[in-house]
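# got a structure for you, letters missing:
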């Protein structure tokens, strides 16, 4: 055989060897990123089995449901405390309870979801406000959890959140709610949600006053949906609404709650709150800067609080006290995350 043919034979043999090796390496079972054929990697197994508990800050993530084609809901987001939050673990426990109760598929509902996470039936039953007729899946996004009251071993947190619901036909709706979550401290110092208080109402709607119409139309008053519902009922006190309109001349106010979703008493007493009778409002941000954030101008908040008194507010709760032992302005741990503005008939406006 000539040297030319020997070279061609050698080249052909090498080519056959290379093709055989390529096929072997390309076989699915030999993929270094997989185990045996059809077997997920350890990382994939872990991600396929999410866990959550109602006292954890990690709620379960909704997955797609079998049935008619639908648009998947966005996953439930987990609320994280920002700068300046006092006793943040209390708020994290309250928001985790809402996040867990509001994350379900297959028409399971909030109460059954909580029971599946080990929550007692009596506690779980208080979460039915997060259920809705015809809804087969739900996710939530907490907007802000505001303190309603704190003692050494008990607390109330008013959680404002958005809930996205989906029907079996794929129709989605978004609603915004504020719920009063009660908590207690358990052995070891951790906190546990014990109930969601039932929603209350100011009563049937009445014709709107000029002040109510002006508040609803004022773009510098950013009302939560529960607060807008209260003003739309016509039953919020006009004196309070005029204070809000006066403040809106100088600042953009983000309103957390008025009546709906607010604790109805002055925690921990049984004394009726001005919120319960439509005479108080809680403001969580000024010019879109959170009241709780240490970076928010203290001078601006002081100026606003003083102006509220000038406009007729008889009580102004804030992260600071402008008049010491005198009535009017006040502060405590509950009012580090918002400005409370209220009116009590017969009392003098707050003054420095």
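Arrived safely, thanks for sending. In this text the structure is predicted, and so the values were computed from the model without any measurement.
# all contacts plus neighbour counts: C-alpha atoms, from now on.
Noted.
# strands along the stretch 101-250 of the chain, start to end?
Under the criterion DSSP state E, counting those that start in this stretch, strands of the stretch 101-250 of the chain are mapped to 135-150, 154-167, 172-185, 191-196, 221-223.
# so where do the helices sit in the stretch 151-300 of the chain?
Under the criterion DSSP state H, counting those that start in this stretch, the stretch 151-300 of the chain contains helices at 210-217, 225-232, 238-248, 298-310.
# who does the host helix or strand of residue 95 touch, helix- and strand-wise?
Here residue 95, judged by DSSP states H and E, is contained in helix 88-101. Judged by 3 or more CA pairs under 8 Å, 6 or more residues apart in numbering; DSSP states H and E, helix 88-101 is in contact with helix 110-116, strand 135-150, strand 154-167, strand 172-185, strand 191-196.
# give me the angle between the shortest one and strand 172-185.
Orientation of strand 191-196 against strand 172-185 (axes from the mean of the first three to the mean of the last three CA atoms, to 10 degrees) gives an angle of 120 degrees.
# off-centre distance for strand 191-196?
For strand 191-196, the separation from the chain centroid amounts to 16 Å (computed by CA atoms, centre = their mean, to the nearest Å).
# wait, what's in contact with residue 176?
For residue 176, the contacting residues are 160-163, 224-226, by CA atoms under 8 Å, 6 or more residues apart in numbering.
# let's see that with 10 Å instead.
Listed by CA atoms under 10 Å, 6 or more residues apart in numbering, the contact set of residue 176 reads 140-143, 160-164, 224-226.
# got these as a markdown table, with distance to residue 298 and neighbour count columns?
A markdown table is the format used below for those (distance: CA to CA, whole Å; neighbours: other CA atoms under 10 Å):
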| residue | distance to residue 298 | neighbour count |
| --- | --- | --- |
| 140 | 32 | 28 |
| 141 | 29 | 21 |
| 142 | 26 | 22 |
| 143 | 23 | 17 |
| 160 | 25 | 25 |
| 161 | 27 | 22 |
| 162 | 30 | 19 |
| 163 | 33 | 21 |
| 164 | 36 | 22 |
| 224 | 24 | 20 |
| 225 | 28 | 20 |
| 226 | 28 | 23 |
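# use this one as the comparison:
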């Protein structure tokens, strides 16, 4: 029997991150949730990941959401690819509640057979407790596998097959299911013609509502948005300067009529009501690209 694989390197925040301790707490929770031996109890793994003797009800609630992370007959190793902001409340460095969308690789090692890897986007919820950020819930484990169907529309197949578009499996399953607006997919392909992009989330794994705003459904929830966390292999948060590839991407997006929302480290067009771009702490680490509702004919 081959020796077990080396454990992945734990995540460490980038120097440019505006809230490094928040990102670190989300990453440590994800790593703990995705690292367990064959036969481990999901409830025991969840309890250890939450830490500090969580309530039984909290363990049960997280274990229900985390069920796709625990296939029978396999152990797991987790690696954090990138933890992206999903929302802050209040908005800014003084936030005390947060959603972090953690893009992870889960390496599943079965009792028998070959190991396989799945990449997911998980919606981890955190709050400040005793002066420290702590994970308290999981709102999405990144969905369940949806095989690629035959006869996908050309614009969907183009995105899935483009080596310059890095997608987590969670995002691929959204495309397989036909959940993403054609205009979003066409925009992704257009951006990738010039620069490689790494996508954190399309629909699954994003908060249902704009974080902290009850009743305001996110554009992601209705399949009309994509978040890009890296351009040309470099995190957006490390390129928050004029003239960088993300700066140029934002400029080109604002020249595209179908794009109605561009959130990023840059605010590049006039103030409201004519503005389509915006910038805040949440969008300091990615480019959010959204399209509006389709007009009725």
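Alright, I've got the coordinates. For clarity, every value in this text was computed on a predicted model and none was experimentally measured.
# how about the helices and strands packed on helix 88-101 of structure 1, which one is nearest residue 202 of structure 1?
strand 172-185 (14.9 Å; CA to CA).
# how far off strand 135-150 does the closest one point, in degrees?
40 degrees.
# which bit of structure 2 covers strand 172-185 of structure 1?
Under TM-score structural alignment, strand 172-185 of structure 1 corresponds to residues 115-128 of structure 2.
# also stretch 236-244 of structure 1?
The aligned range for stretch 236-244 of structure 1 is 180-188, by TM-score structural alignment.
# off-centre distance for that stretch?
Relative to its parent chain, stretch 180-188 of structure 2 has a centroid offset of 17 Å by CA atoms, centre = their mean.
# repeat that for stretch 220-232 of structure 1.
17 Å.
# quote the end-to-end distance of stretch 71-84 of structure 1.
Across its full length, stretch 71-84 of structure 1 reaches 38 Å between end residues, using CA to CA, to the nearest Å.
# gap between the residue nearest to residue 185 of structure 1 when sequence neighbours are not counted and residue 240 of structure 1?
Closest residue to residue 185 of structure 1 apart from its sequence neighbours, by CA to CA, 6 or more residues apart in numbering: residue 191 at 4.4 Å. Residue 191 of structure 1 is 35 Å from residue 240 of structure 1, where distance means CA to CA.
# with residue 150 of structure 1 instead?
Taken as CA to CA, the span from residue 150 of structure 1 to residue 240 of structure 1 is 26 Å.
# with neighbour numbers in mind, choose between those two.
Neighbours were counted for residue 150 of structure 1 and for residue 240 using other CA atoms under 10 Å; residue 240 has more, 25 against 20.
# which residue is the nearest non-sequential neighbour of that one?
residue 279 (6.0 Å).
# can you check residue 80 of structure 2 too?
Residue nearest to residue 80 of structure 2 in three dimensions, not counting chain neighbours: residue 104, with 4.5 Å by CA to CA, 6+ apart.
# how about the counterpart of the one you found in structure 1, what does it touch?
Using TM-score structural alignment, the partner of residue 104 of structure 2 in structure 1 is residue 161. Taking CA under 10 Å, 6+ apart as the criterion, residue 161 of structure 1 is in contact with 95, 98-99, 140-145, 175-179, 224-225.
# from the residues you listed, which is closest to residue 73 of structure 1?
The closest of the contacts of residue 161 of structure 1, once distances to residue 73 of structure 1 are taken by CA to CA, is residue 140, at 9.7 Å.
# what's the spacing between that closest one and residue 222 of structure 1?
Distance from residue 140 of structure 1 to residue 222 of structure 1, by CA to CA: 21 Å.
# now residue 168 of structure 1
Distance from residue 168 of structure 1 to residue 222 of structure 1, counting by CA to CA: 33 Å.
# then residue 208 of structure 1?
Counting by CA to CA, the gap from residue 208 of structure 1 to residue 222 of structure 1 is 19 Å.
# got it, and residue 238 of structure 1?
Residue 238 of structure 1 is 18 Å from residue 222 of structure 1, by CA to CA.
# picking that back up, please point out which parts of the match of strand 172-185 of structure 1 sit buried.
119-127 (16 or more other CA atoms under 10 Å).
# in JSON lines: those, plus distance to residue 21 of structure 2.
Output for the buried residues of stretch 115-128 of structure 2, formatted as JSON lines (distance: CA to CA, whole Å):
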{"residue": "119", "distance to residue 21 of structure 2": "23"}
{"residue": "120", "distance to residue 21 of structure 2": "22"}
{"residue": "121", "distance to residue 21 of structure 2": "20"}
{"residue": "122", "distance to residue 21 of structure 2": "18"}
{"residue": "123", "distance to residue 21 of structure 2": "17"}
{"residue": "124", "distance to residue 21 of structure 2": "14"}
{"residue": "125", "distance to residue 21 of structure 2": "14"}
{"residue": "126", "distance to residue 21 of structure 2": "11"}
{"residue": "127", "distance to residue 21 of structure 2": "12"}
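# between these, which is nearest residue 67 of structure 2?
Of all the buried residues of stretch 115-128 of structure 2, the one with the least separation from residue 67 of structure 2 (CA to CA) is residue 122, at 12.4 Å.
# in this structure that closest one contacts residue 85, no?
No: the pair residue 122 of structure 2 / residue 85 is not scored as a contact, 11.4 Å apart, by CA atoms under 10 Å.
# find the residues that touch each one of those two.
99-102, 200, 206.
# what is the most widely separated pair among those residues?
99 and 200 (13.5 Å).
# who's more crowded, the two?
Using other CA under 10 Å as the criterion, residue 99 of structure 2 and residue 200 rank with residue 200 on top: 33 against 30.
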